[in-house]
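Colleague: Predicted model, plus sequence, below.
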Amino acid sequence: MSMNISATMKAAVMTEPRRIVTEERPIPELNDDEVLVKVMAVGVCGSDVHYYEHGRIGDAAVEYPMILGHECAGEVVAAGKSVSRVSPGDRVAIEPQTTCGRCPACKSGKYNLCPEVVFFATPPIDGAFAQYVKAREDFLFPIPDHLSYEEASLVEPFSVGIHAANRTGLKPGNTVAIMGMGPVGLLAVVAAKAYGASRIYVTDLEPVRLEAAKKLGATHAINVREQDAVETIKTLNGGLGVDVAWETAGNPKALQSALLSLRRGGKLAIVGLPIQAEIPLNVHFMTNHEVDIYGVFRYADTYPAGIEILASGIADVNSLITDRYPLERTQEAMDRALHNKSGSLKVIVYPNG
């Protein structure tokens, strides 16, 4: 099953730090259970920017040349002979990973922890800044006609917020603090709203991000250049800490503030990945308040809910898209995301025009 496609495609290839060129690459060949997708929109993620700038994240080092990009959606154009869930012409969001399905993590439903996971744009795996990608059929999810490809690409970062909500058991009526209003933090606001949080406190340094958070559903926005996050949250929350706090910026001070903003018995999710592996935290506070701490690594089984929530129109996530670039200008897109944090929210690349 396939549409008429050529043997080669254009791809934006990173050849060294801060250098991306457009090359011709072979169209990926499909196994029986795989699907070829014409990529229509790819969001630039913070991890893409980090690989672009530094060439590594922790132990993961780029092997040049490499294709970045993993927040993606597109149209099915070909399918392997055993594929039954999707057909050419279907519009899909792509969960950008493949897991083994056999290990203890996969069998327990925590497939994001699969030691054999293959994840787009994580060295040495190429990503989605290309006209076509292939994916196993069980990691493709049809999207309704009224959900744009751009919105569908946002299901990937949105999934991180859904996973944080699931991990911390966020319930209707809970109060939540979210530290860091990058794209993941902003979409975490939407997740908190969808899960019924009564008050959503957000913090950041940039006014444009705080304004965006309020448009998406944050009830209180705190500029940490002007106010102390912990004191302000407790004052606004009747002198109490919040039920749940998520740190989404990968910033040591933000993580410390997230912890200290909790009520007794509160729950902390560490979502952001800081440069340094070790950060001082107040152990006395953790024990005296009997705080639960959750690590958040990507997500598992979030795409159906993510698509349904975004398709419901609960928030205008299109307002997050501030910059748009064709594939040939992917390097400009990366530079924009790297250098314009005070103005850009989500940068989108369009591999097929």
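Modeller: Done, it's in.

Colleague: contacts, neighbours, all on C-alpha from now
Modeller: OK.

Colleague: in the stretch 101-250 of the chain, which spans are helices?
Modeller: Applying DSSP state H, counting those that start in this stretch to the stretch 101-250 of the chain gives helices spanning 104-107, 149-153, 155-167, 183-194, 207-216, 229-236.

Colleague: can I get these in a markdown table with mean neighbour count and distance to Ala78?
Modeller: Converted to a markdown table, those look like this (neighbours: other C-alpha atoms under 10 Å; distance: least, C-alpha to C-alpha, whole Å):
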| stretch | mean neighbour count | distance to Ala78 |
| --- | --- | --- |
| helix 104-107 | 15 | 27 |
| helix 149-153 | 25 | 18 |
| helix 155-167 | 24 | 23 |
| helix 183-194 | 26 | 31 |
| helix 207-216 | 20 | 37 |
| helix 229-236 | 18 | 51 |
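
Colleague: Provide the contact partners of stretch 343-353 at residue level.
Modeller: Contacting residues not belonging to stretch 343-353 are listed as 10-11, 38-44, 129-131, 150, 182-183, 208-209, 320-327, 330, 333, 336-337 [C-alpha atoms under 8 Å, 6 or more residues apart in numbering].

Colleague: Show only the entries of those residues found in helices.
Modeller: 150, 183, 208-209, 330, 333, 336-337 (DSSP state H).

Colleague: Could you export the residues you listed as JSON lines, including distance to Thr15?
Modeller: Putting the ones in helices among the contacts of stretch 343-353 into JSON lines (distance: C-alpha to C-alpha, whole Å) gives the following:
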{"residue": "Glu150", "distance to Thr15": "27"}
{"residue": "Pro183", "distance to Thr15": "26"}
{"residue": "Val208", "distance to Thr15": "33"}
{"residue": "Arg209", "distance to Thr15": "32"}
{"residue": "Thr330", "distance to Thr15": "13"}
{"residue": "Ala333", "distance to Thr15": "16"}
{"residue": "Arg336", "distance to Thr15": "19"}
{"residue": "Ala337", "distance to Thr15": "19"}
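
Colleague: let's bring in a second model and compare:
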Amino acid sequence: MAGTAKMRLARVHGPGDVRLDEVPVPHCGPGEALVQVAACGVCGSDLGYIAQGGLGGVEPLSAPLPIGHEFAGTVVAVGQCVTSVAPGMRVAVNPDRAYIGGGGPDGAMAAFIRVAGAEIGETLFPLPDHLPFAEASLAEPLSVGLHGLRVAGAKTEDRIAILGAGPIGLCALVMARHLGARDVAIFDRVPERLERARALGAGLAVDVTQESLTEALARFHGSGERFGAKFVGTDVFVDCAGSAAALEEVVAVAKYRARIAVVALHHKPLALDLWRMMANEISLAGSIADARSEEFGEAVAMLAAGGQALSPLISHRFDFSRFHEALAVAADGARAAKVILTFPEAA
């Protein structure tokens, strides 16, 4: 298969320039597995790489950038020194180790992908036969949401607020519910996103153009006063919005020892009230979801168990031949939640 066979691979060549390049099907070297991709989600970071023309948009690309990192498929070959992995195994793939679709040499928006460091429980996670590949590809964004909650030390009894009801915010909501949290609030400006959040079990879904975050949380999680300033009763905030104004508001009203995890990309520095952070012992941590094999495995197990109805997460499915149409839909927050590219499955 490798060597003479060709395939199309989505690669970024510059700002706004993404192409389906014809490239050789990759070889499977020592310690590697070759996976035939069956489903790959379109992530907001993929759209960002395309818009910026690279990972950061600062330095010009020295080579085209492969994209695609939310995927599942079937192992079709393994290299030397790979144990416990065999052709025919259905897997979801944790992209962290080789930065798949995020700066590494491989991307999953292609029919086949080389997975370096092929190891069960680290990069490859076996799937039961009853779990469709499209749903299995959700393990990656779900583990991003779960990692943010873990960074914030979220517990079952915590009152949680999620900023942003895009795909990652919705995944954080799903995983908060998975942890047993009941009093979960979510905030956005797009009514269609909030409808999806309600369908996924949000206790409160608020359009911030109609009611402020502070007012909504005060009535949902309670409120109080400390050092002459009002606070809300929220224990954990998960920022999936990337809004400077929203994060500043959170710090201004967070209670004593509230925890904040920043999952979203913030493209500009912002001013925070450090006195209030000190006086209220507020914890603020970033969450890039790297080295998260444990959370990835937990997301796969949750998907396999099928305890939650996750259909609102996947709004669209497109055959890979409709790649550019899929990107256009994914960029429309009112229309799309998670957009999945599908490929012919291995025989």
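Modeller: The structure has been received and is ready for your questions. Since we're looking at a predicted model, the values are computed, not measured.

Colleague: Report the TM-score for the pair.
Modeller: The TM-score (TM-score structural alignment, normalised by the length of the second structure) is 0.89; 330 aligned residues with a C-alpha RMSD of 2.0 Å.

Colleague: Let me see the contact set for Val296 of the first structure.
Modeller: 160, 163-164, 167, 269-271.

Colleague: Adding distance to Arg136 of the first structure, write the residues you listed out as CSV.
Modeller: Converted to CSV, the contacts of Val296 of the first structure look like this (distance: C-alpha to C-alpha, whole Å):
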residue, distance to Arg136 of the first structure
Val160, 21
His163, 22
Ala164, 25
Arg167, 26
Ala269, 30
Ile270, 30
Val271, 27
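
Colleague: where do the strands sit along the stretch 1-150 of the first structure?
Modeller: For the stretch 1-150 of the first structure, applying DSSP state E, counting those that start in this stretch gives strands covering 8-16, 19-26, 34-43, 56-57, 60-61, 71-79, 91-94, 97-98, 118-119, 132-136, 140-142.

Colleague: Which residue lies nearest the spatial centre of the second structure?
Modeller: Pro141 (2.7 Å; C-alpha atoms, centre = their mean).

Colleague: Need the counterpart of that residue in the first structure.
Modeller: Counting by TM-score structural alignment, Pro141 of the second structure lines up with Pro157 in the first structure.

Colleague: Run a quick neighbour tally on the aligned partner of Ala333 of the first structure in the second structure.
Modeller: Matched by TM-score structural alignment, Ala333 of the first structure corresponds to Ala326 in the second structure. By other C-alpha atoms under 10 Å, 21 other residues sit near Ala326 of the second structure.

Colleague: What separation do you get for Ala326 of the second structure and Ala241 of the second structure?
Modeller: Counting by C-alpha to C-alpha, to the nearest Å, the gap from Ala326 of the second structure to Ala241 of the second structure is 22 Å.

Colleague: for Val251 of the second structure, same thing?
Modeller: 15 Å.

Colleague: In JSON lines: the helices of the stretch 101-250 of the first structure, plus distance to Val118 of the first structure.
Modeller: Below are the helices of the stretch 101-250 of the first structure laid out as JSON lines (distance: least, C-alpha to C-alpha, whole Å):
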{"stretch": "helix 104-107", "distance to Val118 of the first structure": "13"}
{"stretch": "helix 149-153", "distance to Val118 of the first structure": "19"}
{"stretch": "helix 155-167", "distance to Val118 of the first structure": "15"}
{"stretch": "helix 183-194", "distance to Val118 of the first structure": "21"}
{"stretch": "helix 207-216", "distance to Val118 of the first structure": "32"}
{"stretch": "helix 229-236", "distance to Val118 of the first structure": "38"}
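
Colleague: for those, which one sits closest to Ile309 of the first structure?
Modeller: For the helices of the stretch 101-250 of the first structure, proximity to Ile309 of the first structure was assessed by C-alpha to C-alpha; helix 183-194 is nearest, at 7.2 Å.

Colleague: okay, that closest one sits on what stretch of the second structure?
Modeller: Using TM-score structural alignment, helix 183-194 of the first structure corresponds to residues 167-178 of the second structure.

Colleague: what does that stretch rub up against?
Modeller: Outside stretch 167-178 of the second structure, the residues within contact range by C-alpha under 8 Å, 6+ apart are 141-142, 144-146, 148-149, 160, 162-163, 184, 186, 196-197, 200-202, 238-241, 302, 313, 337-338.

Colleague: looking at it, Met7 of the second structure is touching Val25, isn't it?
Modeller: Yes - the criterion here is C-alpha atoms under 8 Å, and Met7 of the second structure meets it with Val25 at 5.9 Å.

Colleague: Have a look at those two and say which one is more surrounded.
Modeller: Val25 (21 against 15).

Colleague: Now for the aligned partner of Gly41 of the second structure in the first structure: which residues touch it?
Modeller: If you follow Gly41 of the second structure across to the first structure using TM-score structural alignment, you land on Gly43. The neighbours of Gly43 of the first structure, taking C-alpha under 8 Å, 6+ apart as the test, are 69-72, 150, 153-154, 346-349.

Colleague: try it again with 10 Å
Modeller: Residues near Gly43 of the first structure by C-alpha atoms under 10 Å, 6 or more residues apart in numbering: 69-73, 128-129, 150-154, 156-157, 183, 321, 323-324, 333, 346-350.

Colleague: what's the angle from the helix or strand hosting Ile340 of the second structure to strand 33-42?
Modeller: Element membership for Ile340 of the second structure, per DSSP states H and E: strand 338-342. Between strand 338-342 of the second structure and strand 33-42, the angle comes out at 140 degrees (axes from the mean of the first three to the mean of the last three C-alpha atoms, to 10 degrees).

Colleague: so where is strand 338-342 of the second structure in the first structure?
Modeller: By TM-score structural alignment, strand 338-342 of the second structure lines up with residues 346-350 in the first structure.

Colleague: Provide a list of residues in contact with Ala72 of the second structure.
Modeller: Going by C-alpha under 10 Å, 6+ apart, Ala72 of the second structure touches 35-41, 90-94, 108, 124-127, 132-140.

Colleague: Count the residues that sit near the closest residue to it other than its chain neighbours.
Modeller: Leaving out its chain neighbours, the residue that sits closest to Ala72 of the second structure by C-alpha to C-alpha, 6 or more residues apart in numbering is Ala92, at 4.2 Å. A count of nearby residues for Ala92 of the second structure, using other C-alpha under 10 Å, gives 31.
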